[in-house]
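Participant: Dropping the sequence and predicted coords here.
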Amino acid sequence: MSQSTAVDEKKNSVILTSNLFSPHIGGVENSLLYLAKAYQEMGYEPRILTSNIPRAGQAPLALSESVNGTAVERYDAQGKGMAPTVLRSFNNALKLYRRHSETNNARLFVCRYHYNQLIASLAGAKPTVYLVPGVIKFQNAPKYQQSAGLRYRLRWYYHHFMQLAALKRATHVAVFSKNMAAQLRQIGFKGTIHLTKPGVDLERFKPLPSEEKRERRIDLGLTANPNAHVFLCVGRCVGVKGFHLAIDALATGPENGELWIVGDGADMAELKEQSRKLQLEHRIKFIGATQTTETYYSLADTFVHSSLYEPLGQTVLEALASGLPIIAFEADDATGVNTASRDLMNDSHCVFVAEPAPVSLANAMRDMAALDQVSYESRSALNRKHAEATFSWQKLAQDLLAIANVKDLP
């Protein structure tokens, strides 16, 4: 272990943990980074504990390093020897968490994944706040997948029961939405549920004037149409994100509409084939995974939150901060849409579509593309102000300390 990541017992550390972290890309991964920055500013020494699972096709990640000034320590999730990988991973994670919990300098463990919460509790880590990213029974339900065979269903059950165990063993449980709290009750969790809100980086995600964004996206080769109205989807390319609905909607949506999909995932090939069959290849751009999503938020015109299930929606916060008008499906048990969009915004910030149908979505896209400049800029300014007034990583960092009853530093 290098000196930069060795445990310093004289400091008050906050442990932030999940199964994946940078260079992996996602809302949970980003939350660890921003919480670390907030805790540094508050005088704590944040440490991120995670696995060394690499991105597809890459070598395993370093077991220790510094990322943006925060010490990152990884347990070997592949390991060596005769034991099955899952047992090696479990043992390595247990030893890492136990080492940190036994130093007595960790004021708080914030866990963002059920596996890590369970291991941390078994290692004796206290207090822990399990900041639930999603309820697996609903988020990973087979009905939201393009294809879900027996193997998928077995993994779904396995992770569902592991999450139940993590909830039971956590010192405290927190969620980002009333919607998610209700879901925890539905799966039988009877403990106290704390409600808090995430933050968004207002410096990284910010609006650009309409004329400037049109010029820049042409200069960057993102579109050749100066009059294009660019709709943006951001997230994993999996069925639950509803990108297939956005593609179908574009086919009958505004004639000057273009769609950018930022992210990768298991359904990428199917989505590309769908766009080809609809003869939309020239109007759809698959950006792939990127560390600079803010570029595409700043250059798009409207954000399409096409998710069928979303426990919160970090991408919604990024769209609000970027001053993008938003289109989203209305949550409704009858239509199968289960999102927390109403926890984040109201009709002033978003056009809510009554049903997850391409025709309905296409109508909303046409209406948005037809807005005059004054109406568009009014919506944009309102969404940016809402993000500035409502979502703060510093407030979340303070909330988590308060939930765990951690006293302020002397």
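Facilitator: Happy to help now that I have it. Numbering: from 1, shown residues only.

Participant: Could you use CA atoms for every contact and neighbour count after this?
Facilitator: Will do.

Participant: which residues touch residue 115?
Facilitator: 19, 162-163, 166 (Cα atoms under 8 Å, 6 or more residues apart in numbering).

Participant: also this one, for the comparison:
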Amino acid sequence: MSCVLLSSLSYEGNYGGVENSLRYLAKSYKNKSKNVIILSSSSTSKKFERVSVEDDITLVRFRRTFSINKMVNIILFPLVIIDLIISLFIIKRNYVIEKSICRNQFVCFFVNLFFRRVNVYVAPGFSHRQSSKTNMTLNSPTLAIRQKVHMLFDFAALRLSASVYVFSENMKEQSEELVSMFSFRKNFTKVKITKPGVDKMVFYPVDLEERDKIRSKLELPSDKIVLLCVGRCVKAKGFDYALQLLVKNKSTHLIIVGDGPELETIKNHAKTINISDQVTFVGACFNTAEYYQASDYFIMSSVYEPLGQTILEAISCGLPVIAFRNNVMTATYEIMGDMGVIYIDKPVDIDIHKVSLCLSNCNDIKYQDLKMQALARSYLFEWDYLADELLS
């Protein structure tokens, strides 16, 4: 039985960019009459099952934790590797893998031991940038060690996989940086650029009447220009910059959907600059579509972002994007070009305030034009396109 193997460290089926990509790729391959296997660690909310079937997709799990005690789990980490290898043996013995697609560098190393010739690594990011002190809020004394280990697995995934895909030019540049750290090779042509998709059955625009109903349901102001940020609360997301959009514009309201180590710091910053009444903190949320549909603009405030799946979700809901043009490492221009986007020159207060005062409400002709441009850009991103490219 010929199958497509999709693998990552975790798969809950409804959370996070990497998990979403596995779910949508699986759906696309099922529509193409392919048999699909998903390899990931055990679900945090269910009893461990090595092999199960959900939505006609075979799930093969390995144990990632063996205790509720973190220190015990660190000591028992070798058992995670053994359990992962057991799962790979089961897959190797029972299925013919036509193509393997992996989205986690650690899992990728072991997948390559079994399926290197057909394994494609679709990189979610690279640790030397993503987990740097400037982008993450981590004060652990083991941070440097963990980052080095992650970098080694990043390099192994690049070096050993049959092919490698990334989602942006800046990710390709990062892959070249990483290779130069571990290898004398000057040319590394294995890495190709592609783009993910977005589920337009979930993320789609609504009319003003429906928007107002959603705002009422979510207890959001009906008479404000509503701005939206979505993502994990870490330094790289730049949510403190998003707050500055409200300082000199009392007609705006900001929604922040996400949780993380910086959340309390962001809340305190909102109090310090006297805009707490203009911000709604939602926390972690699995059904973000309504927040996109309730908003007027999406803010890509990140100073570092490998791609930005949230931009794709936002423009599929017809939201114009506000983003930085310079002094950041993001893929916003690759996604948007000059269509459906308002650029802030640099992440400094004077530039942010300048743009804030120029924001139009939903009835303005300029706003409607931006909205249609954003929606038009969303049609360039389809999961089926990615699924076909990874099989080719």
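Facilitator: Arrived safely. For clarity, every value in this text was computed on a predicted model and none was experimentally measured.

Participant: Got a TM-score for the pair?
Facilitator: TM-score for the superposed chains, counting by TM-score structural alignment, normalised by the length of the second structure: 0.90, backed by 381 aligned residues with a Cα RMSD of 2.2 Å.

Participant: Where neighbours are concerned, which of the contacts of residue 115 of the first structure has the most?
Facilitator: Counting neighbours by other Cα atoms under 10 Å, the top entry in the contacts of residue 115 of the first structure is residue 166, with 24 neighbours.

Participant: where's the equivalent of it over in the second structure, which helix or strand?
Facilitator: Alignment note (TM-score structural alignment): residue 166 of the first structure maps to residue 157 of the second structure. Using DSSP states H and E, residue 157 of the second structure falls within helix 143-160.

Participant: And that helix, what's buried?
Facilitator: In terms of neighbour count (16 or more other Cα atoms under 10 Å), helix 143-160 of the second structure has its buried residues at 147, 150-160.

Participant: now stretch 230-238 of the first structure
Facilitator: Buried residues in stretch 230-238 of the first structure (16+ other Cα under 10 Å): 230-238.

Participant: Kindly report the same for stretch 82-91 of the first structure.
Facilitator: For stretch 82-91 of the first structure, using 16+ other Cα under 10 Å, the buried residues are 88-91.

Participant: just stretch 94-104 of the second structure next, same as before
Facilitator: The neighbour-count check on stretch 94-104 of the second structure (16+ other Cα under 10 Å) flags 97-104 as buried.

Participant: before we move on, what about stretch 392-402 of the first structure?
Facilitator: If you call a residue buried by 16+ other Cα under 10 Å, then stretch 392-402 of the first structure has these buried ones: 392-401.

Participant: if we can go back for a sec, between which two of the buried residues of stretch 94-104 of the second structure is the distance greatest?
Facilitator: Greatest spacing in those, by Cα to Cα: 98 and 104 (19.3 Å).

Participant: hmm, back to that, could the buried residues of stretch 94-104 of the second structure be laid out in TSV, adding secondary structure?
Facilitator: Below are these laid out as TSV (DSSP: H, G, I helix; E, B strand; the rest coil):
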residue	secondary structure
97	strand
98	strand
99	strand
100	strand
101	strand
102	strand
103	coil
104	coil
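
Participant: and which of these is nearest residue 337 of the second structure?
Facilitator: Distances from residue 337 of the second structure to these, taken by Cα to Cα, are shortest for residue 103, at 26.8 Å.

Participant: That closest one contacts residue 122, correct?
Facilitator: Yes - using Cα atoms under 8 Å, residue 103 of the second structure is in contact with residue 122, at 5.2 Å.

Participant: now the strands for the stretch 101-250 of the first structure?
Facilitator: Taking DSSP state E, counting those that start in this stretch, the strands of the stretch 101-250 of the first structure run over residues 106-111, 128-131, 172-175, 193-195, 229-234.

Participant: ok, back up a step: do I have it right that the match of residue 166 of the first structure meets residue 119?
Facilitator: No - using Cα under 8 Å, residue 157 of the second structure makes no contact with residue 119, being 9.8 Å away.
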